[in-house]
Every structure is written in C-alpha cells, then in structure tokens.
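[1] Based on what follows, work out the 3D shape:
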Amino acid sequence: MQGYFRDATQTEAAFKAGWFATGDLVRQDADGYYVFVARKKDVMRRKGENVSGAELDRIFGEHPAVEEAAAIGVPAELGEEEIMLAVQLRKGQTVNPATLVAWAKDRLAAHKLPRFVVLVDAIPHTPTHKPAKHKLKADTTLLARAVDLAGGAATR
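    Below you'll find the predicted structure:
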C-alpha cells in the first residue's frame, strides 16, 4: 500500500518505520499460522485496565441463550469508559441481564464485566460479517434502553 487516497495525515499515522501498521491483533497457532483475533481499536479502557471487546463478544456469545454479543465502550462519569454489552438472543430465548452477567463472573475478571446490557433485535455487521461496533456506538438510543447493573435503568 502506498497510502490513503488524498489523506497524507492518515497515511503518515499508519506507517511505523516504513512498515504499514494494520491495527490488527493476531496470534500464532501451533502450526505457525497467524490467526486474526481483533482490531486494536476494539479495546476499551476501564478502571485503569485495557479490556478486549473481542474477548467479551466471544465469552458472552457462548451463553446458551445468546445468538451474538458485541461489547462497546461508553463514556464513564469519571473518565475512561464503562462497558456496554449489546445482546441478540436466539429465537425463543429470554435472559435477565443481571443473570447473564452473573453467568460470566467465573469466566471474566471483575473489571471486564459490563455495567450496561441492552437487548437488541440484531447486531449490525460489516461487509466481512464482524459486528459493526461503530454503528452501535452511533445509536444514541442504546444507552437509554440499557439496564444499568450498577443501579437500575440507565439515565444518561
């Protein structure tokens, strides 16, 4: 890649010591192949810790009632972010948000548990079928509809 079309600033920011930095996080499997894990930008900062959105998506997606989950950062009252989890349930399933988060307590560190949970009809997707978290962040109704597990319904 030579650069971003007519965007010298973005091009300069994307190159490090002559190498294009994709922003992708990968792991190497036992056979030596690299496997895509998540985008570097899909990391939230909560209580002084980095939290991987992809990890939360995977863990909550393992719940038997959940079709798909997508974690995003929302502004916290005192800086950094709180975690909001958008959840699409499987057909015919129901789940209480507090029960869902309690289910995850043995699977995640306490600082990774979402404060807000919102049930959605569908998680939007990118053309590569990844959760379109930018669309979730742009939906100003989500936080208002979310259950605030630190004190009832969200009021922001």
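
[2] hey, let's count contacts and neighbours off CA atoms from now on
    Noted.

[3] residue boundaries of the helices in the chain?
    8-14, 53-61, 97-104, 133-138, 141-145 (DSSP state H).

[4] in the third one, what's buried?
    Residues Pro97, Ala98, Leu100, Val101, Ala104 are the ones in helix 97-104 that count as buried (16 or more other C-alpha atoms under 10 Å).

[5] could you redo those as CSV and give each row distance to Val51?
    Output for the buried residues of helix 97-104, formatted as CSV (distance: C-alpha to C-alpha, whole Å):
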residue, distance to Val51
Pro97, 20
Ala98, 20
Leu100, 18
Val101, 16
Ala104, 15
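
[6] Could you report the distance from Val87 to Glu12?
    37 Å (C-alpha to C-alpha, to the nearest Å).

[7] neighbour count winner among those two?
    Each of Val87 and Glu12 has its neighbours counted (other C-alpha atoms under 10 Å); Val87 has more, 26 against 13.

[8] and the more buried one, what does it touch?
    By C-alpha atoms under 8 Å, 6 or more residues apart in numbering, the contact set of Val87 is Val66, Glu67, Glu68, Ala69, Ala70, Val117, Val118, Leu119, Val120, Ile123.

[9] and of those, the nearest to Arg58?
    Ala69 (7.6 Å; C-alpha to C-alpha).

[10] looking at the helices of the chain, which is buried most?
    Most buried of the helices of the chain by mean neighbour count (mean count of other C-alpha atoms under 10 Å) is helix 53-61; its value is a mean of 19.

[11] ok, residues contacting it?
    Here helix 53-61 has contacts from 37-38, 42-44, 66-72, 104, 107, 112, using C-alpha under 8 Å, 6+ apart.

[12] Sequence B follows; please return its structure for comparison with A:
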Amino acid sequence: MLSIKNHKDFWAGLMFLVVGIAFAWGATNYSFGSSARPGPGYFPFGLGLLLAVLGAVEVLKALAIDTGDDNAIGAFAWRPLLTVTGAVLIFGFTLPTLGMAIALPLLVIVSSFAGDEFNWKEVIADAAILTIGSWAVFDWGLNLVIPIWPTFLGQ
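    Here you go, the predicted model:
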C-alpha cells in the first residue's frame, strides 16, 4: 500500500494537479484555433495541462521518495490567507472607481500586513514600482483600457 512520505509535497502537488485540470477543462469552452493562429483557449489549456503534469509528478514523488522526515503540515495560516484574499477583493472593487494609481498601492499595503515583518519604506517603494510597472505594461505597452486615475477627478 502506498503511504505519503512527504506530506507538504503531496498536498502541494495535489493542489497543482486539481487547479491545472480545472484550468484546462475551463479552457475547453473557448476556441483553440491552431498553432499558427492560437485562439483564446489555446494558452490556458496548455498551461493547465502543464500544471497538472507537474502536480502529478510532485504527488508521485511524495509517494515514492522517502526524504527522511515526515514534513507534516502544521497549523493553517489563517491571517495571511484572509489578509491577501481581502486585499485582492479590495483591489477588485476599488479599481473601477479609484483607478490603478490608488487601488494598486492599496493592494500592496493591505497585503503586506499578511507577513510577520513590515517596513513602511519597503512597502511604499514596492507599491510605487508595481504601480509604475503596471501602468507601463498594461496602459502604455498593451493599450488596455484600465482606469489609471479615480473617476471623481474627471479625466
């Protein structure tokens, strides 16, 4: 009978396997196109399959290779989970009205409270770099229609 020899790797691999299958399955609702002209389902399907294969390899490795210790999973880290989830929800709800210039730094600041170490200078620098980089990539580089400034400023 198979026994789990590395619990952390087993559960991480199982998570990757399930998420990969879910993404690949969800991508089947979109047109695949061809290799020369890929459709909207082509890339997520491939990534989903790749993630599922990597997860399956990790699960098999956790079942087959004894690392010497159990690598048991400890207590569930609720604070980081809820903090980061809350930060993403705040970002999603505030982006349309507050724009990227406020919503993205708010995301970085709120999610930084999930960790044990907090330094305002680092958080502000991270928020500024991420906001400028996101503006450069999504607005300037890709020309996506994402609100940059709050709507109350009347662009």
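
[13] tm score of chain vs chain?
    Scored against TM-score structural alignment, normalised by the length of structure 2, the superposed chains reach a TM-score of 0.24; 69 aligned residues with a C-alpha RMSD of 5.7 Å.

[14] circling back to that earlier point, state the pair within the buried residues of helix 97-104 of structure 1 that is farthest apart.
    Most distant of those, by C-alpha to C-alpha, are Pro97 and Ala104, 11.0 Å apart.

[15] picking up where we left off before, Glu82 of structure 1 is nearest to which of the helices of structure 1?
    Of all the helices of structure 1, helix 141-145 sits nearest to Glu82 of structure 1, with 11.0 Å by C-alpha to C-alpha.

[16] Which SSE is immediately downstream of the one helix or strand Leu63 of structure 2 maps to?
    Leu63 of structure 2 is part of helix 42-64 when elements are defined by DSSP states H and E. Counting by DSSP H and E, the next helix or strand C-terminal to helix 42-64 of structure 2 is helix 78-98.

[17] what's the angle between the helix or strand just after that next one and helix 78-98?
    As assigned by DSSP H and E, the chain's next helix or strand after helix 78-98 of structure 2 is helix 100-112. Computed by axes from the mean of the first three to the mean of the last three C-alpha atoms, to 10 degrees, the angle separating helix 100-112 of structure 2 from helix 78-98 equals 170 degrees.

[18] Would you indicate which residues of the helix or strand just after helix 100-112 of structure 2 are buried?
    For helix 100-112 of structure 2, the following helix or strand on the C-terminal side (DSSP H and E) is helix 120-134. Going by neighbour count (16+ other C-alpha under 10 Å), the buried part of helix 120-134 of structure 2 is Val123, Ala127, Ala128, Thr131, Ser134.

[19] Kindly indicate which of those lies nearest Thr94 of structure 2.
    Nearest to Thr94 of structure 2 among those, counting by C-alpha to C-alpha, is Thr131 at 14.6 Å.

[20] so what's Leu104 of structure 2 closest to, chain neighbours aside?
    Thr131 (6.1 Å; C-alpha to C-alpha, 6 or more residues apart in numbering).

[21] Verify the contact between the one you found and Ala103 for me.
    No - the pair Thr131 of structure 2 / Ala103 is not scored as a contact, 9.2 Å apart, by C-alpha atoms under 8 Å.

[22] Could you count how many residues lie near Trp19 of structure 1?
    9.

[23] That one and Thr11 of structure 1: what is the separation?
    Relative to Thr11 of structure 1, and taking C-alpha to C-alpha, Trp19 of structure 1 is found at 11 Å.

[24] and the gap between the residue nearest to Leu104 of structure 2 and Ser112 of structure 2?
    Distance, Thr131 of structure 2 to Ser112 of structure 2, using C-alpha to C-alpha: 15 Å.

[25] Excluding sequence neighbours, find me the nearest residue to Gly48 of structure 2.
    Nearest to Gly48 of structure 2 is Gly20, by C-alpha to C-alpha, 6+ apart, at 4.0 Å.

[26] Report the contact partners of that neighbour.
    Leu47, Gly48, Leu49, Leu50, Leu51, Ala52, Gly55.
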